[in-house]
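Q: The following block contains a protein sequence and its predicted model.
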Amino acid sequence: MVKLTRIYTRTGDAGETGLGDGSRVAKTDPRVAAYGTVDELNALLGLCRLQAGPDLDSALARVQNDLFDLGADLCTPEMEDPPFEPLRVVASQVAWLEAEIDRVNANLETLRSFILPAGSAAAAHLHHARTVARRAERETAALAATEAINAEVLRYLNRLSDYLFVLARDANRDAGGDVLWKPGASRDA
């Protein structure tokens, strides 16, 4: 269990931070950027929860907890013969997202146009979270190109952005529907 008695440690004052394996890296390290964006996404989901009803709030709370697992996973580099069992994202967490995507999407109309990230306040916040999830995925993919990471992390982030997309569409379903993109609509205005 985590026990924080002091919030500041002064160990990062020179631009370095500690990883889960005890090693130190620059705060500009791609690993730190990836889990930092996951943290940003988690905070944004907290804002999404302000617009959520009980069912969506519960689902987003689960995702927030999963994102802490994911951040811990990214924070702890892959090790041979680790001295402790690192927390890793597992396939069942990805499978839950897939089941949720299918459940929510079953109630939505088929898309025949791209949609704008707009509509209700809940939808706009969920679309914003979706874009941050995509950035976290890109940063994690960049990390994976140079260092070994748990493959379930990338799968989770990829499914999460899809989940946030269908949740945004669902939020707009009860608020007048999706806001459709009209290609070239303002070119002749």
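A: Sure thing, it's come through.
Q: make it CA atoms for all contacts and neighbour counts henceforth
A: Will do.
Q: any chance you could map the strands in this structure?
A: 16-18, 24-26 (DSSP state E).
Q: Would you pull up how far the first one lies from the middle of the chain?
A: Going back to what we said before, that points to strand 16-18. 23 Å (CA atoms, centre = their mean, to the nearest Å).
Q: Over to stretch 151-169?
A: Here stretch 151-169 is found 7 Å from its chain centre; the criterion is CA atoms, centre = their mean.
Q: Just the buried positions in that stretch, please.
A: 152-169 (16 or more other CA atoms under 10 Å).
Q: buried residues in stretch 48-55?
A: Counting neighbours by 16+ other CA under 10 Å, stretch 48-55 gives 48-49, 51-52 as buried.
Q: what about it, start to end distance?
A: When the termini of stretch 48-55 are compared using CA to CA, to the nearest Å, they are 13 Å apart.
Q: same thing with stretch 112-128?
A: 22 Å.
Q: What are the contacting residues of it?
A: Around stretch 112-128, the neighbours that count as contacts under CA atoms under 8 Å, 6 or more residues apart in numbering are 44-45, 47-48, 51-52, 164-165, 167-172, 175-181.
Q: Check stretch 35-52 too.
A: Contacts of stretch 35-52 (CA under 8 Å, 6+ apart): 56-57, 60-61, 64, 67-68, 70-71, 74-75, 121-122, 125-126, 129, 132-133, 135-136.
Q: Second structure follows, compare the two:
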Amino acid sequence: MGYRLSKIYTRTGDAGETGLADGRRVAKDHPRVEAMGELDTLNSQLGLLLAELTHERSAHPALEEIIQALEPCQHRLFDFGGELAMPDYQALREDEVTRLEGLIDRWNEEVGPLENFILPGGSRLIAQAHVCRSLARTAERRCQQLNAVEPLRPVGLAYVNRMSDLLFVAARLIARRQGCGEILWQAAPAPQD
């Protein structure tokens, strides 16, 4: 494979526009660019989660399954970003959504039903998984905003939606495999008369 980027800066975006892979120039705050940016943010934070999981796996070998499950997600998120940059390009397949659904079902069975609201935290890994989950929701909202003006393929929208569900269950599974209690939400005390 040849070089993808021969020059990092081009100065063509200094006036507030950027180029898409199909040659179109759009504003940097265009819904398409916003969606691509949120997918990139999610992918970056997912990379941090994977680095932290890799660092912790010697202490908690059961985290390896989570690493193996999440590593392909970085590539698929990049694929989806590529689809947004090149609207005629199609990389994501329905079987990727099915793969996430299978993981969600299997992991959810292990952690059991959710009986209380939980808060991010308990360990650095759990909190980072929740950061990724919340960023997946943001990416999904930006993709839906773009979809309202320029329809997207349903598989991409489904994939980013399942990512947030997967990351929620992954946070719970990390807690279980680290032997960390989940932080349960506590309602504010009722006001005293």
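A: Nice, thanks for sending it over. For clarity, every value in this text was computed on a predicted model and none was experimentally measured.
Q: As TSV, the strands of the first structure with distance to Val90 of the first structure and mean neighbour count would be great.
A: Putting the strands of the first structure into TSV (distance: least, CA to CA, whole Å; neighbours: other CA atoms under 10 Å) gives the following:
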stretch	distance to Val90 of the first structure	mean neighbour count
strand 16-18	24	16
strand 24-26	26	14
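Q: which stretch among those comes nearest Ile7 of the first structure?
A: Closest to Ile7 of the first structure of the strands of the first structure, according to CA to CA: strand 16-18, at 14.1 Å.
Q: Counting by contacts, list what the closest one packs against.
A: The helices and strands touching strand 16-18 of the first structure, judged by 3 or more CA pairs under 8 Å, 6 or more residues apart in numbering; DSSP states H and E, are strand 24-26.
Q: what's the mean deviation for the strand it packs on versus the second structure?
A: Strand 24-26 of the first structure, aligned to the second structure and superposed, deviates on average by 0.6 Å (mean CA distance after the TM-score superposition for the first structure).
Q: counting contacts, what elements does that strand pack onto?
A: Applying 3+ CA pairs under 8 Å, 6+ apart, one finds that strand 24-26 of the first structure contacts strand 16-18.
Q: Now do the strand it packs on: everything it contacts.
A: By CA under 8 Å, 6+ apart, the residues outside strand 16-18 of the first structure that reach it are 11, 24-27.
Q: mean distance, that strand to its aligned residues in the second structure?
A: Mean deviation for strand 16-18 of the first structure: 1.0 Å (mean CA distance after the TM-score superposition for the first structure).
Q: Now, the contacts of stretch 35-52 of the first structure that are in helices?
A: 56-57, 60-61, 64, 67-68, 70-71, 74-75, 121-122, 125-126, 129, 132-133, 135-136 (DSSP state H).
Q: Show me which of these are buried.
A: Among these, those scoring as buried are 57, 60-61, 64, 67-68, 70-71, 74-75, 121-122, 125-126, 129, 132-133, 135-136 (criterion: 16+ other CA under 10 Å).
Q: what's the closest non-adjacent residue to the most centrally placed residue in the first structure?
A: Centroid check for the first structure by CA atoms, centre = their mean gives Ala133 as the closest residue, at 4.0 Å. Closest residue to Ala133 of the first structure apart from its sequence neighbours, by CA to CA, 6 or more residues apart in numbering: Ser161 at 5.5 Å.
Q: Mind telling me what that neighbour corresponds to in the second structure?
A: In the second structure, the residue paired with Ser161 of the first structure according to TM-score structural alignment is Ser164.
Q: is it true that its match touches Arg137?
A: Yes. Counting by CA atoms under 8 Å, Arg137 is a contact partner of Ser164 of the second structure at 6.0 Å.
Q: what's the overlap in contacts for the two?
A: In contact with both Ser164 of the second structure and Arg137: no residue, using CA under 8 Å, 6+ apart.
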